[in-house]
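1. Okay, sequence plus prediction incoming.
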Amino acid sequence: METVDRGSSGRCRVWAFDLSKWYCDCVSAEGTAFIGYWARVRWGPLVLPYAATLVKVQGQDTQERHTLVPCPEPVVRTRELHWVAKRIRAQGVWHVQVPGHSHRLVESPEGSIDWNCHAPQAECRIELADGTRIAGLGYAEHMRLTIRPWQLPFEELCWGRFLAADDALVWIEWRGRHPRRWVFYNGHEEPGSSTIDPSRIVLPDDRGTLELTDPIVLRKGRLLTGPLRAIPAASLLLRGGLRHADEAKWLSRGTFTTPTHTSSGWAVHEVVRLTRGESC
């Protein structure tokens, strides 16, 4: 998306906005969770790199690290994804079990949102500099936004992923001016209308139901009081009402039931609220 700015000379300068963002996670069988973020914002002459990790061990406080120093983004290889982030003392490999898929979620005069789910389900290994090793099922996605944050077509975002040995479920719901909903099961978009509730995802035509229980808070609070506070221009990117945006992210146990089987695993899910409204 291009931003028009009039400098002191009165001439128009057109600034393009481009956000590239990776999300990668891994949860062990015991429930130790790792989440990695990598992002780069380009907005006219401004370039902002960012990387962060979140680690949650059962019964302990969430540990977070971040850096504003450029570090390599995740690298996609055949059926694998590698990330080495020495600045935040973490590295990991995701061996993809379910083929990825990509979708353009928005295309408008204001810009676009492209979502590439590289690893709907993966066997992964994480190594931290303190010697901690986390192995389990994981997930990885990349998003590219050319639409400016204050022009996003929703007031509330509900997102989550559930993984078990034979099941991978991903859901996205936008609430607000332009409500939309997507649900993907084992790499394929579910036809029809699924139901997305705080503790339950129901696929249409009795194809499956995911029950979420025992939620553990991974992070909760305003975006600008969390990791984004480290970014000098964050208050510019989240201008206006978005400065008060808040998020809640959980790790929950999940049980997925279909007409043929039942599986158990872990779900990571979140709500990002840009304005006040009903939560999901």
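-> Thanks, I have it.

2. make it CA atoms for all contacts and neighbour counts henceforth
-> Will do.

3. which one is V4 nearest to, not counting chain neighbours?
-> V14 (4.4 Å; Cα to Cα, 6 or more residues apart in numbering).

4. try V268
-> Closest to V268 by Cα to Cα, 6+ apart is L251, at 4.7 Å.

5. for that neighbour, what are its contacts?
-> For L251, the contact set (Cα atoms under 8 Å, 6 or more residues apart in numbering) comprises A33, P215, I216, V217, L218, W266, A267, V268, H269.

6. Included below, for side-by-side comparison, is a second structure:
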Amino acid sequence: MRLTKWYADCVTPDGALFIGYVAHLTLGPLRLDYTASIEADSPGAPVRQHQSLRRGRIEADAAGVRLFSPGLDVSGSWTGGVGTEPRRVLGTEGAEVTWQALRLAAHAEVTTPTCGYSGTGYAEVVRLTLPPWRLPLTDLNWGRFVADDASSAHTWTRMDGATVTEVTAPDGHATLDLGETRPIRVDSVPATVLGPFSGVLSRLLPATLRHLHEAKYLSRGQLVLDGTPHDGWVVHEEVRFG
């Protein structure tokens, strides 16, 4: 089994939000492609979600990150900022989960059928050869901060309370405080991720995945880096297994 999941987001100065996902799953002879988007084109607007089983792609190189989703009619670019080398965050013999930040603090431009977004952004990729239903987890917390001027960034992943990745750019001693928070998505993962396909496809999932619950938020935050405060937006989530 091999699953590759790309994530890319953009938050505008006034708090409009775009999140895009592109995933490719290979399981023996089976190949499944999936793209999805989450949008809130103003702070008080309802959150819209769209899914497609048509193949999308994310390209990443020295020039930046580019997202293409023909099924959703979405395209975007993330330029500037820095990335990280891949990191092994979980694994057993012969199977593992790796994480890589593609852009920690980027300038993002995204076009969807109903809106255009321009702001700060973040992009990452997670690769799994360990099946998701075999992950030895009860909870996962993830988040990323990008300063309003894209001068600094911070991302973290905690599994079962233990920090497995934490990156600050530029390097230094950092603390992050969250301010005003609004929920983006709070529901079971199959219902929100699969959308209109959930009724059929969720029955094919192992019980561990059927009972995943996710709470995703957008918050104002302040990162204090080596004594200097930086204000920005924080996208963060909590996932409960079982």
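-> That came in fine, so what should we check first? Note that this is a predicted model, so its numbers are computed, not measured.

7. Overlay the chains and give the TM-score.
-> Overlay of the two chains. TM-score (TM-score structural alignment, normalised by the length of structure 2): 0.91; 237 aligned residues with a Cα RMSD of 1.8 Å.

8. ok, the residue nearest to V4 of structure 1 touching E2?
-> Yes. Counting by Cα atoms under 8 Å, V14 of structure 1 does reach E2; the two are 5.8 Å apart.

9. So between those two, which is more surrounded?
-> E2 (18 against 14; other Cα atoms under 10 Å).

10. if I pick the residue nearest to the more buried one when sequence neighbours are not counted, what's in contact with it?
-> The shortest distance from E2 of structure 1 to any non-neighbouring residue, by Cα to Cα, 6+ apart, is to A16 (4.0 Å). When contacts are counted by Cα under 8 Å, 6+ apart, A16 of structure 1 touches M1, E2, T3, R42, W43, G44, T146.

11. Let's see that with 7 Å instead.
-> Contact partners of A16 of structure 1, counting by Cα atoms under 7 Å, 6 or more residues apart in numbering, are M1, E2, T3, W43, G44.

12. go on, A105 of structure 2?
-> Residues near A105 of structure 2 by Cα under 7 Å, 6+ apart: G81, V82, T120, G121, Y122, V146, A150, S152, A153.

13. can you pull out the helices in structure 2?
-> All helices of structure 2, identified by DSSP state H, fall at 189-194, 198-201, 207-210.

14. Could you provide the ones you listed in JSON lines, with additional columns for mean neighbour count?
-> Formatted as JSON lines, the helices of structure 2 follow (neighbours: other Cα atoms under 10 Å):
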{"stretch": "helix 189-194", "mean neighbour count": "20"}
{"stretch": "helix 198-201", "mean neighbour count": "13"}
{"stretch": "helix 207-210", "mean neighbour count": "16"}
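
15. can you list those helices in CSV and add distance to A40 of structure 2?
-> Below are these laid out as CSV (distance: least, Cα to Cα, whole Å):
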stretch, distance to A40 of structure 2
helix 189-194, 15
helix 198-201, 22
helix 207-210, 26
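
16. so which of the ones you listed comes closest to D33 of structure 2?
-> Nearest to D33 of structure 2, of all these, is helix 189-194, at 12.1 Å by Cα to Cα.

17. The closest one aligns to what range in structure 1?
-> The aligned range for helix 189-194 of structure 2 in structure 1 is 223-228, by TM-score structural alignment.

18. quick check: stretch 118-128 of structure 2 aligns to which part of structure 1?
-> Going by TM-score structural alignment: stretch 118-128 of structure 2 matches residues 135-145.

19. mean deviation of the matching stretch from structure 2?
-> In the superposition against structure 2, stretch 135-145 of structure 1 averages 0.6 Å from its aligned positions (mean Cα distance after the TM-score superposition for structure 1).
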